[in-house]
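In: Need coordinates for the following:
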Amino acid sequence: MNRHISSHGARTGPRRRHRVAGAGSTVAAFLAFGMAPLATAPAAQADFDDLFDFSWLSDMLNPADAAPLDLDPGAALGSEFDMTSFIGQWFYEPLHAGMQWWITNPFGELINNSINDLSGMYLIGNGADGTLLNPDGGDGGLWFGDGGDGWTSDLPGIDGGDGGAAIGFFGNGGDGGAGGIGADGGAGGAGATWMGNGGVGGVGGAGGNGGDGGAAVGWFFGNGGIGGAGGEGIAGSFANGGTGNGGAGGNGGAGGTGGTMYGNGGNGGKAGVGGDGAAGTSVNVNGGNGGVGGNGGAAGTNFWQNGQAGIGANGAAGGNGGDAFKDANGDFLGNGGNGGAGGAGGGDGAAGSSSVGGSPGAGAAGGNGGQGLTGGNGGTGGKGADAGDGVGGTGGVGGDGGAGVAKGGTGGTGGVSGASTGFNDGVAGGDGGRGGDASGAAGVQGVGGNGGTGGAGGISVAGQSGAGGNGGDGGNGGTDDDTIQTFGGNGGAGGKGGATNVGVAGNGGNGGNGGNGTVGAGGGLLSGTHAAGGTGGAGGGPTATNSSGIGGIGGNGGNGGSGTGWRDVNGDVFTDAPGTVYSVGGNGGNGGTGGALLGGTGNAGGDGGNGGNGATSGVSVGGNGGNGGTSQIGTGGHGGDGGDGTTTGGNGGNGGNGGGTTSAVTEARGGDGGNGGESAGVQAPTSSLNLASHGGNGGNGGNSSTNAVRFGTGGGNGGDGGAGHLGADGGKGGNGGSGGTAGAAPNMGGNGGNGGSAEAGNGGTGGTGGTGGTGIAGTAGESPEAGAGTDGGKGGTGGIGGNGGTGGTSNTGNGGQGGTAGTGGTGGQGGGGGRGGTDSAGNGLDGGNGGTGGDGGAPGVAGAGGTSTSGADGAAGNAGVDGTGGTGGSGGSGGNGVAGVDGASSATGVGGDGTAGGNGGNGGEGGTGGTSGTGLGGRGGGAGGGGAGGAGGNGGSGGTDSDGVGYDGGTGAAGGNGGEAGNAGQGGLGAGGTQGQGGFGTNGGRGGVGGNGGAGGDGIGPANSAGDGGDAGAGGNGGTGSPNLSNPGGGSGGDGAAGGVGGAGGDGTGNAAGGDGGTGGDGGDGGPSRFPGDGGTGGAGGAAGTSTPDGTPGNPGSAGTDGQPGPVIP
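Out: Down below sits the predicted model:
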């Protein structure tokens, strides 16, 4: 039969189809469906719904039994029922097999050709496969038929053809053709419009991308096509001018989308691995770099909910770097190539209902670095894909650094893991790659490569987020020949934990361990940091500003590497002792910072790594322990222990500072310091390194929080000093951490560490105890609008100081001195008194008294001196003192008096009088300072200021009646008096009955201004007179100021207020007499104090009323008397 040529111009050609066993049983059903378009139209009364009646499916699957199909999942499948798979396996596939049998057998071809010829259209049949001249496959028939496959390219750089579409009602899209070398595969063709699967994407040629799978566009059923695989990267070569670098791997094609009602998305195509770099040659001595791995193909989505998305493909590994060229003696002449980065995982489809059931791909491993004089670096791990609905993909591990002679390659960084959705847990980030080893050589120092950094953990919105990947270990220096100086590489840092919003953030990854070497760390022979453990990764934090979840724990620092011993054959370093063996342990890595969610909860910092040990023979020095990680909301991490050495022990790491917490359950103390390493007592020969024989000092304890809102729970303890053997002294104990700001219970300072013991040397000194925490501040008094201010609360007691550490013991030397006891914490400040309000009469009410300051905390116990068997015992530590008493709270200010109400003006009568202004309230007393047994009493609180008096109300204006008589203006009211200042607080009782300083005084309240008199009404007519102006009110008196209790001076007395202005007399018209002006108000007196207030100015008298020439003018009012200044209080 003739095959359809698509719009791509494909040529006709044979198409091989494998016959499906049993397909003949479906022919009747297929013909019944396939010939339906040619049949007579149905009767008019037939329902449209009959088109979608699939009851005939039971007859087709089991003609002998036409009973309804049993869809019970247990009976049919034996597992969870999947309608999409059921339709595909038991309905579509048999029908499709029957269709292909019909299309490809001679009898069917005869009938189909007749139908196509009669219609003049290509209705039934498969599309033609693509060719070189027409690469794309042809489209299937308008009714039935598959699309043709795309042409497979055998030409470099030429893409494969796309598969043809099944444009009819029923059929599969054609498969895409494979690409030539370096070219992409063709895309799969689309499935039919009613039922049909998308075609498979074509495979990419070497380094080419795979074609996308075809979409299933059928409205009833269809699975998306699988994405084509990406081609593998071409291996690097220097031939024909090549660079030697490996080619990138091809990306996998994306899976096609599933059908509308039923159908699964296609799986993403497999990614191609990166090509390896070429080995160096005599012309190109350096190895080539590895190629980048391809990215996995993304999964196709299901169009609706009756199916699932496909599977995202994993990324492909990066290619390895090539080794450098070696000469005839086997010695490297160049450097190794770098490893290629790993490919990223393919996604699981777009977010939403169309992504249900898919899974994202994982990132791939980075390639390893090649070997050489300097090893190549490892490639970065690929990123895991984010999940559209579910768990994210895992990040790939970093590639290992290549081995070198002088320097090992750096390990690759681990890949970041993809994000998870909803309550799904996140996944851990990829680990960093290991650093490459370095052998060193005669006259050449060998330095191991550093480990790679771990990748960040995957985010989870509401579940447990993924941990950060661990840092890679540092590479080792060669240790076979102890005459060669080699040094370990540093461990890589741990990755950061995944963030969260309302879930639990991921923990930070642990730092990698430092590498070993003959020397180990630098030890004064090589600058820079070597053999050190990596820093722990930070705990995960928030994804939003105010996330309410839980922060992640910081990762632990890696341990330092060890020195196996380098022999100074010629005495270059140890000039008096050629042949001395020398080694140094690496320092431990610092712990990671604890994650903090400011709207939720934080977590602890990571512990510091232990210092590495020196060799057990010769002269060796232990590495220092790493510091504990800090925490913003949580406990600080513990310091790592110092490493042991034959000569010098390493110092312990300091504990991390703790953060504050608002929870009574959450610990928020400082971390403990690490213990010092031991010394075997070997005395170092003369050298430029200035080595001394002693045990390592203990690390200091971390401080607790000083945040005023989030409280700490105690300082960390200092670490113990390391023991000294033979004639070495013991190490000093670490100091205890400060208690910080106390919460509901006072915080203790951390205890000092014990001094290290000794044999013939002196015992170590005990550490100093930490200062106790500051007491919590008293609560502030309330300030009601209509009541007196309430008193402030008492401040909390300061925390107890930490105990001093015990001095180290000794056999024949002297015992160590005990540590000094920690000082008690300062008492908390008393709460301030509340401001006074105003009563119903408009008078200000008194302010509240300030709270008493908290008592100072008790000191710790001094450390006992170390004992000695035959030497002198050590002295006990110095005693501590009580903490300073807390400052008393300030008294609250008195309330201000309310201004009086103005009198009402009248148009025909006497003006109304104003009401008096309210008096100001008295200020509150300052709180007494806190007491201290052996320390200083707290300062008294400041006095509260007196409230200001309210202004007097103005008199209303008089009116004129109907007869022309003017009425008097109203009288202005007096201003309110200012309130008295409260007394300053007394200082707290301190050592020997000595009080702390008293509080400061403050000012009395200012008097209120007197009200103005109202104007008199105008008079009209000869027998009448105008009204007189109203008298003004007196100004209020100033309040009394309070003195300072500790120093001369104090608050000023309040100033007296000015009297009001008298009202003007009314004017006479028509020969009426003018009114008299009102009398001005007297000024208020100033308040008494060491600095008294000024008296107020008397108010001016009112102006006289005028008259016509025949009338009599009024008299002006008298001015008020000035107020007197306040008396001086000594």
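
In: When you work out contacts or count neighbours from here on, use the C-alpha atoms and nothing else.
Out: Fine.

In: can you give me the helices for this structure?
Out: Secondary structure of the chain (DSSP state H): helices at 27-34, 56-61, 73-76, 83-87, 93-104, 106-119.

In: most tightly surrounded among those helices?
Out: Mean neighbour count (mean count of other CA atoms under 10 Å) peaks for helix 93-104 among the helices of the chain, with a mean of 23.

In: now the angle between helix 106-119 and it, please.
Out: Calculated by axes from the mean of the first three to the mean of the last three CA atoms, to 10 degrees, helix 93-104 forms an angle of 80 degrees with helix 106-119.

In: still on that earlier bit, any idea which of the helices of the chain gets closest to Asp576?
Out: Across those, Asp576 has its closest neighbour in helix 83-87 (84.5 Å, CA to CA).

In: Can you tell me what sits against that closest one?
Out: 221, 262-264, 306-307 (CA atoms under 8 Å, 6 or more residues apart in numbering).

In: Distance to Gly775 for the helices of the chain - can I get that in TSV?
Out: Below are these laid out as TSV (distance: least, CA to CA, whole Å):
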stretch	distance to Gly775
helix 27-34	88
helix 56-61	82
helix 73-76	69
helix 83-87	68
helix 93-104	79
helix 106-119	96
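
In: So for Gly674, which of those helices sits nearest?
Out: Here helix 83-87 is closest among the helices of the chain (CA to CA), at 61.5 Å.

In: Could you also give me the structure for this second sequence? I'd like to compare it with the first:
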Amino acid sequence: MSRRHSSQAGNTGSRYRKRVAGATSSVGAFLAFGMAPLAAAPAAHADVDFLGDLLGDLASSWSVADPGDAAATWDLDALFGAADPGSAADDPFSWTAIMDQWFYEPLHAGVQAWITSDFGEMVNNSINSMFGLYLIGNGVDGTALNPDGGDGGLLFGDGGAGWNSDAAGVDGGDGGDALGILGNGGAGGAGGAGADGGAGGTGSWWMGHGGAGGAGGAALAPGLSGGDGGDGGASVAWFFGNGGAGGAGGAGGNGVAGTFANGGTGNGGAGGSGGDGGTGGRSGYAWGNGGAGGQAGVGGNGGAGATGTAANPNGGNGGSAGSGGSGGVGGIKFDGSLGAAGQDADGGNGGAGGTGGDAYQDASGFLGNGGRGGTGGAGGSGVDGGDGGAGGNGGAGINGGAGGNGALGGAGVLTGGNGGAGGTGGDAAGSATSAGVAGNGGTGGQGGASDTGTAGNGGAGGHGGNGATGDDTIQTTGGNGGTGGRAGNATSGSGGEAGNGGDGGTGTFKGGNGGTGGVGSAGPLGGGDGGDGGAGGDATGWVDATGSTGVAPGTVYSQGGNGGTGGASAGPSASLTGDSSDTPTGGNGGDGGNGAEDGISIGGNGGAGGQGARGAGAAPGGNGGNGGNGGNGTYIGGNGGAGGNANSGGSTPGGDGGDGGNGGASAGATSGTLTNTHAGDGGRGGNGGNGTADAAPGNAGNGGNGGAGHGIADGGNGGNGGNGGSGDQSFGANGVSGVARGVAGADGGNGSTGGIGGNGGNGGSAENGNAGNAGNGGNGGNGGIGGTGGAGGTDPTTGLGQAGGNGGDGGAGGAGGTAGQAGEATGSGNDGSAGADGSQGNGGKGGNGGAGGAGAAGTDGSSSATGTGGDGTGGGKGGVGGNAGNGGTGYVGGVGGTGGAGGVGGAGGAGGDGGTNASGVGQAAGDGGDGGVGGAAGSGGTGGASTGGGPDGADGSDGTGGAGGVGGAGGTGGAGVDGTSPANAAGGDGSAGGAGGDGGKGGAGGTSAGGTGGVGGTGGAGGSGGAGGDGGDGGIDSTGNGFDGGDGADGGAGGNGGDGGTGGTSTGGSDGSAGGGGALGSGGAGGAAGQGNPGQGGGTPGADGTAGNNGSDGNPGS
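Out: All right, here's what the predicted structure looks like:
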């Protein structure tokens, strides 16, 4: 019968089914009967029973089924137990794998066995015909005419597989969808040459897997890209299903070889890029894994350059390589914990650059130059980045072709790809009429970056090509080595290692220089070391027929190549998280090449060592790399390379400087104008890294030894030692203040000792020439500054000020390095001069003492409404200032620190005011409390002693004594009560006012040994006397006679002002000034006299009362 149309986009034509399927209402009962013959497999029989039971429930709601609603109503724990599914992607014992292997696959296999059996096909065809729908059956596989696979039945069946394209440039067919209750999507078909793979079909809506994507086809033609892998089909199952895996990308085509035929350029063709891997399909809704991403295709290699021809004597250049494809992204996990997302795939490797073609040659030799090597292809990105491709080697010729550059490694989530190695330079033959220069090595590729793991390593630089050495009449120069690739950086993992520089090639006239080492990388969990410099190439000797180099005509002359400089290591993110205890170091310099053993030759200089990285977190500062050794020569030996400087740490010690390289030897040969024959000097040692507040500085590197002079050659001078790192120059660790906690201040930390200077190198020996001078020892590093003592607090219980912390001692200067031994002459020459030992570093300054804590203020006396006022309490004593630290010893002694100031005494509490008693008499006020005594000053530190002829450090000054506290003010006396004024009697007398309180004494200033004494505190003011009560007015009697007015009472006496505190004494400085006396208290006003009554009706008037006297004023304080 005619099958239904495919659901795949773009396919509307009719296709024929291989099989037919069944109907909804009768499926449950029919399968229970029809599948009985298959019950020999127990697991499958149990699955069919489960399916029959399930379909009985589903059939009645077929037309309204909603996967989202159904997923919410099914209880997975009731079906399979409430177990933790765990990780599923790669674990065969995971719950997802168990579900697939022991439940779904047997169930699916049983359904497929039924569909594909002869009896099943007969029954299914009948059911499909009965309902007029394609209900049970698999989709047909795609063909060339209809590439996409057909869809499965509406109840059961798998989608058909997409057509595997066998036509170049035509994509593979898409897999058919499984539309029913149970079934897998069809696999996508493989793409034809250079074409993409087909996408996998979707799985069924209840249970079913998505189909795998088809593989992309390999490149259609040389130099073209590979096809991309098809995407895996999604699982739309609400209950269980895995996404389909993405298809693999196709390989890129290799570039065509170059040719000069038919007008060709001779250059090799570029390689094609690898195809990208397909994306994995999404998992089912409730349970399942996302599909794995497809593997990326590799890049094609560049084509080789053509060999030169008579018409085109230069060799062709090699072609550039293709880049690797990107790995496919894993399918997502739709929801929940039952399953996992699919695994992303790795990036593809880049292709190798093509080889440069050799030049044309006839019987006489090469007639042209070699071709350049091709550049490598970049690595693709993925979970692990693909490696960058290597550069192609240069071709040989009169002049060699340059090696191709290595390519960048691909970025990776876990691991970055390694950079490709640079290609080797082509060899140079030269000719009788033309000097030959060999090709330089290619630069190494940079390592790929990493997100969470280790970044890629930089590629090694290519070696320089060699010049021909068989004929010393032909001048050839070796090629220079390529620079090493930079290491990849890591976002949250470890950085990669840098690539080493390539070695220089050999030549008759001159060896090539070594390549520079690559720069290391940064990473929070550790960085990479800098790459080592390449070695300089040796020279075998060239006959200088004309004496152009300064030798006598016909003399053999040669010069070794210089060694490459070591690469610096990166920072400061070597340990941002504090998890790394290892800091990358600088790369070592390469050794210089040797000159020829006969004639006049000059050795190459050694390369300098690279700088170490700055430390961070728990990682110390990185060490500098060692300098390379100088090469030997008959006329002049090469100089040793300088050691690399170290770097400072974070909270950890600074690194050590690298050692200088040794100088090369000289045989003492001379010729022509070249008469100053000598051996090479040793390289200078690297400086040590500086210390920090919490860590010691690093030691310096030693100078290299001078080379030995033979014959009449002078020996080489020894290299000077490096300078030691200095202790922290900002501050040592300061003591913690005790102010907030009410305790004594903590002592400041001692400054760190400076790093040790490097030893000087030994002078080279000589025979009949002058021996080499000894190298000077390096200077020691300066000592660190002592920390300041913390300020003292105030004890909340006693009110006493606490002592300030003592300042830390300044660090001693680091020891100077020992001078090397002077070279000795064994023949008629002179011995070398002695070197000087390095000076000790300067001593660090002593830390200042912390200030003493202030005394607490006294408590005010309580005022009373009916009685006398309370006295105020005295202020607390100020704390003692901390002693300063001593200056460190050194070439110049460190200055002593300044002593801490004494704490200020606390102010006395004020006296309380007096009240009025029951009799109406004003009561006396309370006296003010005395001010607290100021704290004693701390002593200044002793200056550090000089150990090398410099001045001693100056002593620090003593601190200032603390000021005395202010005395408390006296309280005010209570006021007297006014007399009564009765209507029919004499006026009452007022009551007396209370006396004012005396002011408290000012506190004494603190003492100081050599500084200024503290100022005495000011005395407290006397309190005012209370006012006397007024007399009451007289009344009138019954006869009209007036009564007398009452007497006013006397006011209370004013309080005396407190005396000022004495100034603090100083044995070697100025005494503190005394505090001023307190102001006197004013006497209280006398009460007014009461008025006598004038009387009425001729009665006798009453007399006025007598006014009270004003109270006497107190005395001012002295």
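
In: for the helices of the first structure, which one sits closest to Gly949 of the first structure?
Out: Here helix 83-87 is closest among the helices of the first structure (CA to CA), at 85.9 Å.

In: Let's have the contacts of helix 83-87 of the first structure in TSV, adding neighbour count and distance to Gly924 of the first structure.
Out: Shown next, in TSV, are these (neighbours: other CA atoms under 10 Å; distance: CA to CA, whole Å):
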residue	neighbour count	distance to Gly924 of the first structure
Phe221	28	83
Tyr262	25	79
Gly263	35	79
Asn264	33	78
Asn306	20	75
Gly307	29	75
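
In: quick one on the thing from earlier: compare the helices of the first structure and give me the one nearest Gly625 of the first structure.
Out: helix 83-87 (60.0 Å).

In: Return the distance of that closest one from the chain's centre.
Out: How far helix 83-87 of the first structure lies from its chain's middle: 45 Å, per CA atoms, centre = their mean, to the nearest Å.

In: In contact with the corresponding residue of the first structure for Ala270 of the second structure, which residues are there?
Out: Counting by TM-score structural alignment, Ala270 of the second structure lines up with Gly290 in the first structure. Gly290 of the first structure is in contact with 236, 245-247, 274-277, 318-322, 337-340, 367, counting by CA under 8 Å, 6+ apart.

In: rewinding a little: wait, which of the helices of the first structure is closest to Ala183 of the first structure?
Out: Of the helices of the first structure, the one closest to Ala183 of the first structure (CA to CA) turns out to be helix 93-104, at 31.8 Å.

In: quick one: Ala907 of the first structure from Thr741 of the first structure, how far?
Out: 69 Å (CA to CA, to the nearest Å).

In: Between those two, point out the one with more neighbours.
Out: The neighbour comparison of Ala907 of the first structure against Thr741 (other CA atoms under 10 Å) goes to Thr741, with 30 against 15.

In: Confirm for me that the more buried one is in contact with Ser705.
Out: Yes - with contact defined as CA atoms under 8 Å, Thr741 of the first structure and Ser705 form a contacting pair (6.1 Å).

In: which residues in the stretch 301-450 of the first structure form strands?
Out: Ranges of strands in the stretch 301-450 of the first structure, per DSSP state E, counting those that start in this stretch, are 372-374, 404-407, 446-447.

In: Which among these is found nearest to Ile800 of the first structure?
Out: Among those, strand 446-447 sits nearest to Ile800 of the first structure (CA to CA), with 49.8 Å.
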